[in-house]
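Participant: Sequence and predicted structure, then a few things I'm wondering about:
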Amino acid sequence: MTERYSEYVKSSNLRRKSTATVKTRLESYFTDSLTSVDEVNDPVESAYPDCVEQVAECDEVENDDHSGQNLEEMVTECTAEAYPETVGDFENVVESDDEIQQPTLISSLMNWAVEYSITLVALTALLSVLRHHHPSLPKDAKTLLHTNRNYLIKQVAGGAYFYFGIVNALSRFLNNTFLKIPDRHTIKLQLNFDGLPLYKSSCIQLWPILGLVQGLKKPCLIALFGGKSKPLPLGEYLRDLVTEIQILAAGFTFKGKTLFIKITSVMCDAPARAYIKAIKYHTGYAGCDKCTLHGVHVDGRMTFPDSTSPVRTDESFRLQMDEEHHRDISPLTETGIGMVSMFPHDYMHLVCLGVTRKLLELWAGSNGRLKCRLPSKKVSQLSETLLSFKCHMPTEFARKPRSVEERHRWKATEYRQFLLYTGPVALVDVVSAPVYNNFMLLYVVISILACPKLCVEFCDFAKTLLVSFVQHFGQLYGRENLVYNVHGLIHLSDDVKEHGQCLDNISGFPFENYLGQIKKMIRSPQFPVAQVVRCMSEFENADCSADTPNETKLRKPHIP
């Protein structure tokens, strides 16, 4: 294709030059009818020495019968005679090349409407205006976007349910990377379960099942449930997923290649993880899903002060050796998924929204110990320091630092930014030395576990630092603050070691971003599942967000 295109460019350039030369000569011939042929030939010979022969042939048009021809036909005829090798299948080449390189107006409108979430009403109004100039455009936005109107939404587990399917959800990825995927390749897939409330004034919520191929940034939608509460019973909600996982265990055929799918991990926050695994929630006595430690009630809170309890295993979970830990039997046990090893702690919820937010609340809030609580003057100093970093933050940070007074509105990325970048600098001379040293323990550990090169080599060292942090945390802030999130840090390095990946690859950040995109698809509180199904069909038809492997794109020049 490249050789054909280069030949086409070379021939088309030659043809354009010859056409322009002959056209200029003919226009001069017809407009200056009073000038003799000899007077015209002299300047032409001097200006176009390489085209004297073909121009001379064109001058003989006076003696031919061209009364029925216009100027363009004569130009084409003269050019074909002068450059016969450039004509050939020129028109066919142009048409085929335009089809490859230039999108049509309809496809451009489709991509634009999907990319910017244009409403159907607005898009239909735009089409009514454009149809005056482009009658070939459809009248309705649904026709333009090829919206799927033939779908079956089932009533399952107390709400509306639609199952897209794992293979169907991965079809875009498979089509884009089919040539690079070898036969009998194993696709590593992460699963995610989480609840998505739609409105503050209503109890309507969605429970999507998401999947993420290892190496990609954008998840795919496997199933969607919508109702006024979480799906109950759990078996009905997971039935289709469990059945397809069991079928795919033997592999599947895609365009002549045999492929396999392996579930590597299941990412959930603590409540969703307890719900999917059918175990006690994190506020229960047997709430820790990684070890057999039983909690202790202190000041109305469930705490987990010990860090040396025996760990749970997939086998002990399957046999339900700790009866107090289980509420029921999870349907996922039938798929061969490790119910302990394949459910790592979510770094986003555990560390960023859990421990880091709790530290800021203990410092700037009203519930921390007096010896660790900051006076209002120190809190203002910390806020001013963070705000002074605004103009110095690189463009790679999506959010700029905000004051501590707005900490309740901080997002997970802002807590991560404070922990790994701004906090170690801003806290100097603001908190006491023991508090600062305790914070730096957490900073060092997360920096190690978040680095792809250091997380495996120094994983055992990180485990030692985490145990030290939790013990020192209890001494500083009291045993009543050793809650589930703080205790869970002890098992964080074990999850990294088990999966052999850094924290960013076993976190909920990509899934939370995709949940936000799903929420934007909802335009009305009526039939939210049907709205998402139709929007997903529009995304599949458009070509504005194809799945490609992770490639970091820098906005500005960087020194390697």
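Facilitator: Structure received.

Participant: hey, let's count contacts and neighbours off CA atoms from now on
Facilitator: Fine.

Participant: buried sites along the longest strand anywhere in the chain?
Facilitator: Among the segments of the chain that qualify as a strand by DSSP state E, the longest is strand 257-267. Of the residues in strand 257-267, those buried by neighbour count under the rule 16 or more other C-alpha atoms under 10 Å are 259, 260, 261, 262, 263, 264, 265, 266, 267.

Participant: Save the residues you listed as a markdown table, and put in distance to residue 379 too.
Facilitator: Shown next, in a markdown table, are these (distance: C-alpha to C-alpha, whole Å):
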| residue | distance to residue 379 |
| --- | --- |
| 259 | 56 |
| 260 | 54 |
| 261 | 51 |
| 262 | 49 |
| 263 | 45 |
| 264 | 43 |
| 265 | 40 |
| 266 | 39 |
| 267 | 35 |
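
Participant: structure B:
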Amino acid sequence: MWLKIFKAHHFRAVSTEQMSSADQRREYNRIWPRVSRAQKKNTRDGEPNELQNHNDQEMYSDDSPGSGGGCTIEEQLHDDTNIVPETELEQMETSEDSCDGDEDSAVASSFREQLKEWAIDFGEKHNAVDALLKVLKKNGHPELPSTARTLLESTNEVDVETESGMQCVQFDVRGQILEHLKKYPQAVLEKLDSVDISLNVDGLPLFKSNNQSLWPVLCCINLSPKSIFPLSLALVSSKPTSLNFISKTVSKLENVMQNGLEWGDKVIHVQIRCITCDAPAKALVKCIKQYSGYFGCDRCTQKGFWDGRMTYQEVENLTLRTDQSFREVTQLEHHHEGKTSPFSNLSIDMVTSFPVDYMHQCCLGVMKKLLLLWTKGKKETRMSSGQIKEVSVRLEQLKTAIPNNFARKPRGLEHLERWKATEFRQFALYTGKLVLRGVLQDDQFEHFMAFSVAMCMLISPSLVQAHCSYAHELL
């Protein structure tokens, strides 16, 4: 059939009696690729290949038409009387081109979707996907985009609000929580009637060349595993002068806490477990004096004592702060005049809902301070160089005994200035008891053990229930 179409198209285009050999060859080269593609398509679809039933010598005996031996194009065209009507031929050609185009488009679209799913499933970096796309475009896939952004259909367009010199991006709180709840198994969600969330507010410096910083409000869903996502982002110079970026988030969160989340045929209640901040950020979002102020303690009402730095030395017979006293501003010196915390609009305890920052105050605070006193402090508390070397050697020897559950292996005290919080935590809870025994003075070692044992109790969910009062006595 395709041989007849080829002949008819050639015969219709120009009379062979008026064509030279060169013109016949050019006409052949123009028409044959289309017929060849159609023939290959029918072969893939399972139709008989009529062109393979004809010997090439029956059509052409030489590269040049009209040469001696065999049948020339003119003879072949004149011998064939079964010419397809012109109207039918045009319809068939149009249908053929349309089918080829649709098929090629479908294949390209399918390949692009598969490539997109691969990049998302394996979390490939955009620069790696960009390099892969360039290779594919050079090797038979010119229809693919040039960048991962186009492939993944991502956009950089976000609604940025500018207030008080800050650029803010506000997310839909309800939508964010629902989107991340969908990641959990259906069996977990079916039994879920309420969900606890935790919030975190802190600043993140972005550049070393200027003081711009990013202040995100992060939310954590307290299920296993935990899911953490932003509720708002604010770009500020140094520290924010306004808490509007928090106020809008709190307003949306208040609505979610009051009305809950619609999940199928039930409503999931949302409640805040805690709001974690370091000491400077806590003072900022609660609109209270910094911890270095005379009335900066956020747990009790005592006035601090200056001893080279602000200290709060009273540990007994204290008047503790309560949610009611905080909201009623019973101690004016503790609050910033004319400012109210956005979180006070939520139904939370403004004192206990802001827990002590364990990482900064215990690991990077007390434990680091003790080690600096033992290695670089006054003569009466400082270890000798031989003792410092002995502790470092013991720490190095413990490397092989530290399991992979710990993020870092122990390092010697010569690297103390570069220790991370997790290393101070490891020393306070585990290795310090071993490497300091017999090296540190007895009274100093007992002092360290009081801190270490108390911290072990307080961070253990089971021990803190039974020995909380004893940990308080040790501290």
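Facilitator: Alright, I've got the coordinates. Note that this is a predicted model, so its numbers are computed, not measured.

Participant: After superposition, what's the TM-score, could you say?
Facilitator: Between these two chains, after superposing, the TM-score reads 0.72 (TM-score structural alignment, normalised by the length of the second structure); 360 aligned residues with a C-alpha RMSD of 2.2 Å.

Participant: How about residues contacting the helix or strand just after the longest strand of the first structure?
Facilitator: Using DSSP states H and E, the helix or strand that follows strand 257-267 of the first structure towards the C-terminus is helix 270-277. Identification of contacts with helix 270-277 of the first structure by C-alpha atoms under 8 Å, 6 or more residues apart in numbering yields 193-195, 234, 267, 280-282, 329-330, 332, 339, 343.

Participant: Compare the next helix or strand after helix 270-277 of the first structure with the second structure and give me the mean distance after superposition.
Facilitator: On the C-terminal side of helix 270-277 of the first structure, the closest following helix or strand by DSSP H and E is strand 296-298. In the superposition with the second structure, the average deviation recorded for strand 296-298 of the first structure is 0.8 Å (mean C-alpha distance after the TM-score superposition for the first structure).

Participant: Off-centre distance for the next helix or strand after strand 296-298 of the first structure?
Facilitator: With elements assigned by DSSP H and E, the helix or strand that comes after strand 296-298 of the first structure is strand 301-303. How far strand 301-303 of the first structure lies from its chain's middle: 36 Å, per C-alpha atoms, centre = their mean, to the nearest Å.

Participant: now swap in stretch 446-455 of the second structure and tell me
Facilitator: On the basis of C-alpha atoms, centre = their mean, stretch 446-455 of the second structure sits 38 Å off its chain's mean C-alpha point.

Participant: so how much does it differ from the first structure once superposed?
Facilitator: Between stretch 446-455 of the second structure and the aligned residues of the first structure, the post-superposition mean distance stands at 0.9 Å (mean C-alpha distance after the TM-score superposition for the first structure).

Participant: Find me the equivalent region of that stretch in the first structure.
Facilitator: Taking TM-score structural alignment as the measure, the first structure aligns residues 437-446 with stretch 446-455 of the second structure.

Participant: now the alignment partner in the first structure of residue 234 of the second structure, what's its secondary structure?
Facilitator: When the structures are aligned by TM-score structural alignment, the residue of the first structure matched to residue 234 of the second structure is residue 225. The three-state label for residue 225 of the first structure, taken from DSSP: H, G, I helix; E, B strand; the rest coil, comes out as strand.

Participant: try residue 147 of the first structure
Facilitator: Going by three-state DSSP: residue 147 of the first structure is coil.

Participant: In the second structure, what residue corresponds to it?
Facilitator: When the two structures are superposed using TM-score structural alignment, residue 147 of the first structure falls opposite residue 154 in the second structure.

Participant: Surely the match of residue 234 of the second structure and residue 232 touch.
Facilitator: No. Using C-alpha atoms under 8 Å, residue 225 of the first structure is not in contact with residue 232; the gap is 10.8 Å.

Participant: Those two: which is more packed in?
Facilitator: Neighbours per residue (other C-alpha atoms under 10 Å) separate residue 225 of the first structure from residue 232, with residue 225 holding more: 27 against 12.

Participant: what sits against the more buried one?
Facilitator: When the contact criterion is C-alpha under 8 Å, 6+ apart, the partners of residue 225 of the first structure are 159, 160, 161, 162, 206, 207, 208, 231, 237, 529.

Participant: With residue 166 of the first structure instead?
Facilitator: Counting by C-alpha under 8 Å, 6+ apart, residue 166 of the first structure makes contact with 211, 222, 244.
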